[in-house]
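Only the shape, not the letters, is given here:
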């Protein structure tokens, strides 16, 4: 969880662990849900969205895909992983693996996202959405196009979708929009224009776009905030930096060096990082991270 030291008035009062009101969009600027759609899509788009996620009946034959079985390698491998991770829940014998594989196969067969047609794959490639399959990691860590270029098949992509994270919501949108275009039907909801929301009053959208968050009042006090949400104070306000450091050590479990480094630097980036080959907490280990960074600048280590 990110941490940030804020300078606020010594008498500043705001409940601890409660998001600062200035970071929250005012209620009067929140739009209404669209009355004619759920996801900003046309009726045809909403239907395809439900097919993608298996919310309505789907069969792989519709896209020319192969029906998955408990013996399909990706299904079997995932079932074995589930059994290994929770044997007390699933059981640990071959019957348990087969039962879980049957459950997974039936689940995956009910979802369009695991049974794309070639046109769907082509749309994803054209949109640059299958980098993991069309590119290789370069020497510097960046993605480089495969040479020769990858010619992905629906079978390859459907097998990939069963591994790791698979398709995300952006992939779903790309495929759904491409199919709507091919079939000559509207993609976005005509009422909300694809936004999924409508104005509660004329001009609300423009007002919401113009709105900007406001910081808490500035002052001479010292207070630690978390910034993983919109932002909220997590310590009382102290008159001096040393008082905040003493509180972090006495009440929050910080080492003196880490507390002093955090307050001096004013913020952390993220919650967990690696430095010197170790996994470190960006706030509780701020002094260690700072030392490693200083050594790297000097060319040490």
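Ah, there it is. Because the structure is predicted, anything quoted here is derived from the model rather than measured. Numbers count the residues shown, from 1 in each chain.

Every contact and neighbour count from this point should use C-alpha atoms.
Will do.

Excluding residues flanking it in the chain, which one is nearest residue 179?
Distances taken as CA to CA, 6 or more residues apart in numbering place residue 120 nearest to residue 179, at 7.4 Å, with adjacent residues excluded.

also this one, for the comparison:
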């Protein structure tokens, strides 16, 4: 989501563009420096870092996976472009089952988006296990974060966000972050509509936003109702 309308008190004075305090958990963990937040031991982390090879391109292996690694992806149903076929509007698993070669998969990964982070995780684990080095970070035990104590962790797990107080006012909020107000508080929806129009919205889009309450970037989508999505830039 990108924008939403909230009903708040007319005297609600939380600073604009500042995340509402009730949306920020006060109980925090620290990033595990030892593993860079990956939760992996040094040898496994190196294999993971080398996958895309952003720091060391010569060590990149995203387009050079082996046949056992291909099999790991097939076992996790991650190579549908090879293992499935499109029949009557849906993807159906090939019969008999097909396992592509490493050469096929490596060629495929060079041509398009290739492997995502899920595939990366599977491939890194498979390669690290084959090399006998797979393991988790000994400092954070694989969590990628460190808590000051168990009590703080429990409080964080039990914590729930608290929305701003309800009221009769109308205000626009962004939801790209945890959530913060980005407009003044108005006494009526018409005033908010006028403000939205003065800030780039069409009147139709502004009215729809106030009626429905939320909108992603560029498109107003109504969740839970059959109403057709409305382009906010459409007159």
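Arrived safely. If you're wondering where the values come from, they're calculated on a predicted model, not measured in any experiment.

in which helix or strand would I find the residue nearest to residue 179 of the first structure?
helix 118-126 (DSSP states H and E).

What is the aligned counterpart of the residue nearest to residue 179 of the first structure in the second structure?
Structural alignment (TM-score structural alignment) places residue 120 of the first structure against residue 69 in the second structure.

Next up, the contacts around that match.
Residue 69 of the second structure is in contact with 123, 126, 127, counting by CA atoms under 8 Å, 6 or more residues apart in numbering.

cool, and residue 158 of the first structure?
113, 114, 115, 116.

Tell me how many other residues surround the third one.
If you count neighbours by other CA atoms under 10 Å, residue 115 of the first structure ends up with 29.

repeat for the second one
The local packing count at residue 114 of the first structure equals 26, with neighbours defined by other CA under 10 Å.

Quickly find the element holding the closest residue to it other than its chain neighbours.
Of all residues not flanking residue 114 of the first structure in the chain, residue 158 sits nearest, at 5.1 Å (CA to CA, 6+ apart). Using DSSP H and E, residue 158 of the first structure maps to helix 154-160.

Just the buried residues of that helix, please?
Under the neighbour-count criterion of 16 or more other CA atoms under 10 Å, helix 154-160 of the first structure has 154, 155, 157, 158, 159, 160 buried.

just checking, what packs against the helix or strand that comes right after that helix?
Tracing the chain C-terminally past helix 154-160 of the first structure and defining elements by DSSP H and E, one meets helix 169-183 next. Counting contacts by 3 or more CA pairs under 8 Å, 6 or more residues apart in numbering; DSSP states H and E, helix 169-183 of the first structure packs against helix 43-53, helix 118-126.

distance from helix 169-183 of the first structure to the second structure after superposition?
Helix 169-183 of the first structure differs from its equivalent in the second structure by a mean of 2.0 Å after superposition (mean CA distance after the TM-score superposition for the first structure).

Residue 235 of the second structure: how many residues sit nearby?
9.

Was I right to think it contacts residue 206?
No - in this structure, residue 235 of the second structure is not within contact of residue 206 by CA atoms under 8 Å, at 10.6 Å.

Can you check the distance spanned by stretch 123-143 of the second structure, start to finish?
Terminal residues of stretch 123-143 of the second structure lie 19 Å apart, using CA to CA, to the nearest Å.

Buried residues of that stretch, list them for me.
Counting neighbours by 16+ other CA under 10 Å, stretch 123-143 of the second structure gives 123-128, 134-137, 139-140, 142-143 as buried.

Assign residue 218 of the first structure to helix, strand or coil.
With DSSP: H, G, I helix; E, B strand; the rest coil as the basis, residue 218 of the first structure sits in coil.

what sits against whatever residue of the second structure lines up with residue 191 of the first structure?
Per TM-score structural alignment, the equivalent position to residue 191 of the first structure in the second structure is residue 139. With contact set as CA under 8 Å, 6+ apart, residue 139 of the second structure has these partners: 32, 34.

repeat that with 6 Å
Contacts of residue 139 of the second structure were listed using CA atoms under 6 Å, 6 or more residues apart in numbering, and none were found.

and residue 106 of the first structure, what helix or strand is that in?
helix 94-109.

Now do that helix: which elements does it pack against?
Identification of packing neighbours for helix 94-109 of the first structure by 3 or more CA pairs under 6 Å, 6 or more residues apart in numbering; DSSP states H and E yields helix 73-85.

The helix it packs on maps to which residues in the second structure?
Using TM-score structural alignment, none of the residues of the second structure align to helix 73-85 of the first structure.

Helix 94-109 and that helix, what's the angle between them?
Here the directions of helix 73-85 of the first structure and helix 94-109 differ by 130 degrees (axes from the mean of the first three to the mean of the last three CA atoms, to 10 degrees).

elements contacting helix 73-85 of the first structure?
Where contact means 3+ CA pairs under 6 Å, 6+ apart, helix 73-85 of the first structure is packed against helix 94-109.

could you redo the last one with a cut-off of 10 Å?
helix 87-90, helix 94-109, helix 154-160 (3 or more CA pairs under 10 Å, 6 or more residues apart in numbering; DSSP states H and E).

I'd say residue 195 of the second structure and residue 206 touch.
Yes - counting by CA atoms under 10 Å, residue 195 of the second structure touches residue 206, with 8.9 Å between them.

what about those two, which has more around it?
residue 206 (22 against 17).

Now check the more buried one against the first structure: what is it aligned to?
Match for residue 206 of the second structure (TM-score structural alignment): residue 259.

now for residue 92 of the second structure: what does it line up with in the first structure?
Matched to the first structure by TM-score structural alignment, residue 92 of the second structure sits across from residue 144.

give the contact list for that match.
Counting by CA atoms under 10 Å, 6 or more residues apart in numbering, residue 144 of the first structure makes contact with 131, 134, 135, 136, 137, 138.

One more pass at 6 Å, please.
Neighbour list for residue 144 of the first structure: 135, 136, 138 [criterion: CA under 6 Å, 6+ apart].
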